[in-house]
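S.K.: all I have is the shape, not the residue letters:
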């Protein structure tokens, strides 16, 4: 069958980490991963709340660890990235080991952007950021995207056992973040055919596994499937991202909404808007939801998972929508299949604010 021609950009687009370790108990291989990079002075990065896990990783590394930096926060403030960079230099670190969710992984990227050290990523959520060389860094209250192979992990260790303690609401929001990667990545003109296939499979796995985790958060098999879907979603994201990420990053970087939740709340509405302009690309996903209403099906997942369904519900004032729309348009990367205008983004935000199910 004839295929349409395609051209892919060079550099970081569609680039994935060269080594993946996946399976229960895989965290035990962290010392081997660091050694494979020829490193002997690894710096472990985590959030303050993941201190115990960071200490476990430090103990696994033994003499190959120079310390822990438990200061990661969401949205990667540029000031923190610079401070982490100076700490890494002062400690003589020759490798970064990021432990936790998107905040820890983002801090590692922020450090490596200008201090190119190998990264071993150990994700404990479903954010997928560990798969890409992209990072949103908040500068002067606006989250701006950066892309560099310096930020691409050399090794990613996926251990589903580490996701078991993740609270159900955080798990669901993070899984919808992963689903957003699959949907937002499938229609950008920079995605490779291989990554588009990963997006379709990732979305299928995520939408099947999330209800199982919601029914039994301790189900390791379901958690393993969810983590596998997140891995595929992260791979799909390497092809690029569009309006979904633009809106979610504005809500997180400029208005302080948690990263996973910002994706979850706008995804039904961005999917509904873009489905009208990218129906062929989204057809494999729409075919899995019965009536083909992809946005409505995603909204129903929010409800079933017990997540908030509106921006109003989590306290975002209506008067913030105009500024959020303006920043989204200003920072748009031009890859969305549908027009990114103030009017279109404002309608998406208005529907998300009121929690309207896409028809």
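M.R.: Yep, it's here. Being a predicted model, the structure only gives us computed values, none of them experimental.

S.K.: please count neighbours and contacts with C-alpha atoms only from this point.
M.R.: Noted.

S.K.: how about the strands in the stretch 1-150 of the chain?
M.R.: Shown for the stretch 1-150 of the chain, the strands assigned by DSSP state E, counting those that start in this stretch span residues 19-22, 42-45, 65-69, 95-100, 119-123, 134-139, 142-147.

S.K.: what residue is smack in the middle of this structure?
M.R.: Nearest residue to the geometric centre of the chain (Cα atoms, centre = their mean): residue 127, 3.4 Å.

S.K.: picking that back up, residue 82: which of the strands of the stretch 1-150 of the chain is closest?
M.R.: Among the strands of the stretch 1-150 of the chain, the nearest to residue 82 by Cα to Cα is strand 134-139 (11.2 Å).

S.K.: putting a second one here so we can go through both:
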């Protein structure tokens, strides 16, 4: 067996139906006394529910999290947290809400408890991102890693099927990149493969019956695994492109990841035999990229980047930013490679 380094990230995970009710105990375990609840405007009711569970420890709800974490939103939220005397943050929602909490924690050291309601996986990583003037910056810092994550599958039952599917495929993208990351390890590869297999089986169950308890639980478990391996490895071409696409054109985060996923898989897996074998087993196909693309079509994922609002003349700008910023990848990436990959994803042609 090759040499490798594995370092577990320091956090608590509480998983199970109705585990939200244990949130006060998680806050107590942090030694915190006043928590500000963060949500998006659409999940303000959930925020109020969470704040009510905290009793006197609840400092209210800040329902202004937004996609791609605009810097102006971060500044306003950080000032609000200081005004209410919060010594902890509770992020109740998806990746945008967790992202806002991380951005606040980056400069304030406020500990985070994440309560995920999607399958984005951001809660398991020390990766932060913020967008300013159509440019998204990302980085890694253990200060932003949630100290505790409360996974309650019942909170995901109301998640619309379309968002459930694209969110789950976003998680799959995390695991795929972890399989061929330069700092992968046998332990992380097992987690990644399990996460992909579980998610790809759970999503059709959810699409068939959004209230399927097993499907929801399996998808959230898979999201945990996929997020954890992303948090422990180096991001590559897939995440680089999606961050540029989202930050530059304000494209929906999960849909962008879902659309780009099979194209980057087709490009990279041929250069990583171990990752290819793992994905063949996880998808049950000798052409994993094609299998994922076929699944996406059956689950009504938007067919192309054009379908979610990317302008055709934006390809050159994405290529420029990708070439200018170095990133890890299992095979060299030329400007011509990027143009071909992005044109295919823009049009929705079959991955090759």
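M.R.: Yep, it's here. Quick caveat: nothing in here was measured; it's all calculated off a predicted structure.

S.K.: the residue nearest to the centre of the first structure pairs with which position in the second structure?
M.R.: Using TM-score structural alignment, the partner of residue 127 of the first structure in the second structure is residue 120.

S.K.: ditto for residue 159 of the first structure
M.R.: Per TM-score structural alignment, residue 159 of the first structure is aligned with residue 152.

S.K.: same check, this time on residue 203 of the first structure
M.R.: Checking TM-score structural alignment: residue 203 of the first structure goes with residue 196.

S.K.: do residue 254 of the first structure as well
M.R.: So residue 254 of the first structure corresponds to residue 248, using TM-score structural alignment.

S.K.: contacts only, for its match.
M.R.: 134-136 (Cα atoms under 8 Å, 6 or more residues apart in numbering).

S.K.: burial count for the match of residue 203 of the first structure?
M.R.: 29 (other Cα atoms under 10 Å).

S.K.: just checking, the residue nearest to the centre of the first structure touches residue 104?
M.R.: No - between residue 127 of the first structure and residue 104 there is no contact under Cα atoms under 8 Å: 11.1 Å.

S.K.: hmm, who's touching stretch 350-359 of the first structure?
M.R.: For stretch 350-359 of the first structure, using Cα under 8 Å, 6+ apart, the contacting residues are 265-266, 268-269, 272, 293, 295-296, 299, 309-313, 316, 318, 321.

S.K.: same deal with stretch 166-181 of the first structure?
M.R.: 124-128, 199, 202-203, 206-207, 210, 213-214, 217, 226, 229-230, 233-234, 236-237, 241, 244-245, 259-261, 263-264, 267, 305-307.

S.K.: 6 Å - rerun?
M.R.: 126-127, 203, 230, 233, 237, 260-261, 263-264 (Cα atoms under 6 Å, 6 or more residues apart in numbering).

S.K.: ok, the residues you listed vs residue 187 of the first structure, which is closest?
M.R.: residue 237 (10.9 Å).

S.K.: grab the nearest non-local neighbour of the equivalent of that closest one over in the second structure.
M.R.: Following TM-score structural alignment, the counterpart assigned to residue 237 of the first structure within the second structure is residue 230. Nearest residue to residue 230 of the second structure, sequence neighbours excluded (Cα to Cα, 6 or more residues apart in numbering): residue 174, at 5.3 Å.

S.K.: wait, isn't residue 242 of the first structure in contact with residue 337?
M.R.: No - here residue 242 of the first structure lies out of contact with residue 337, judged by Cα atoms under 6 Å, at a distance of 8.2 Å.

S.K.: more neighbours, these two?
M.R.: Legend: neighbour count by other Cα under 10 Å for residue 242 of the first structure and residue 337, higher for residue 242 (25 against 18).

S.K.: OK, contacts around the more buried one?
M.R.: 184, 335-336.

S.K.: quick one: map residue 181 of the first structure onto the second structure.
M.R.: Match for residue 181 of the first structure (TM-score structural alignment): residue 174.

S.K.: on the three-state scheme, that match is what?
M.R.: Classification of residue 174 of the second structure using DSSP: H, G, I helix; E, B strand; the rest coil returns helix.

S.K.: how many residues are close by it?
M.R.: By other Cα under 10 Å, neighbour count at residue 174 of the second structure equals 31.

S.K.: cool, residue 277 of the second structure as well?
M.R.: So residue 277 of the second structure, with other Cα under 10 Å, has 16 neighbours.

S.K.: quick one: the counterpart of it in the first structure and residue 303 of the first structure, what's the gap?
M.R.: Aligned by TM-score structural alignment, residue 277 of the second structure pairs with residue 283 of the first structure. The gap separating residue 283 of the first structure from residue 303 of the first structure is 23 Å, by Cα to Cα, to the nearest Å.

S.K.: quick one: contacts of stretch 149-162 of the first structure?
M.R.: Outside stretch 149-162 of the first structure, the residues touching it (Cα under 6 Å, 6+ apart) are 12, 17-26, 109, 112-113, 116, 119-122, 124, 132-133, 224.

S.K.: what's the end-to-end length of that stretch?
M.R.: OK, stretch 149-162 of the first structure end separation, Cα to Cα: 27 Å.

S.K.: stretch 146-155 of the first structure too?
M.R.: Span of stretch 146-155 of the first structure from end to end, Cα to Cα: 20 Å.

S.K.: show me the helices in the second structure, by range?
M.R.: Assigned helices in the second structure, in chain order: 23-30, 44-54, 71-83, 95-108, 161-179, 186-208, 213-232, 237-249, 253-268, 273-283, 288-298, 315-324, 335-347 (criterion: DSSP state H).

S.K.: out of these, flag the one nearest residue 4 of the second structure.
M.R.: helix 186-208 (8.1 Å).

S.K.: now do the closest one: which elements does it pack against?
M.R.: helix 161-179, helix 213-232 (3 or more Cα pairs under 6 Å, 6 or more residues apart in numbering; DSSP states H and E).

S.K.: out of these, nearest to residue 130 of the second structure?
M.R.: Once those are compared by Cα to Cα, helix 213-232 is nearest, at 17.1 Å.

S.K.: done for today, thanks.
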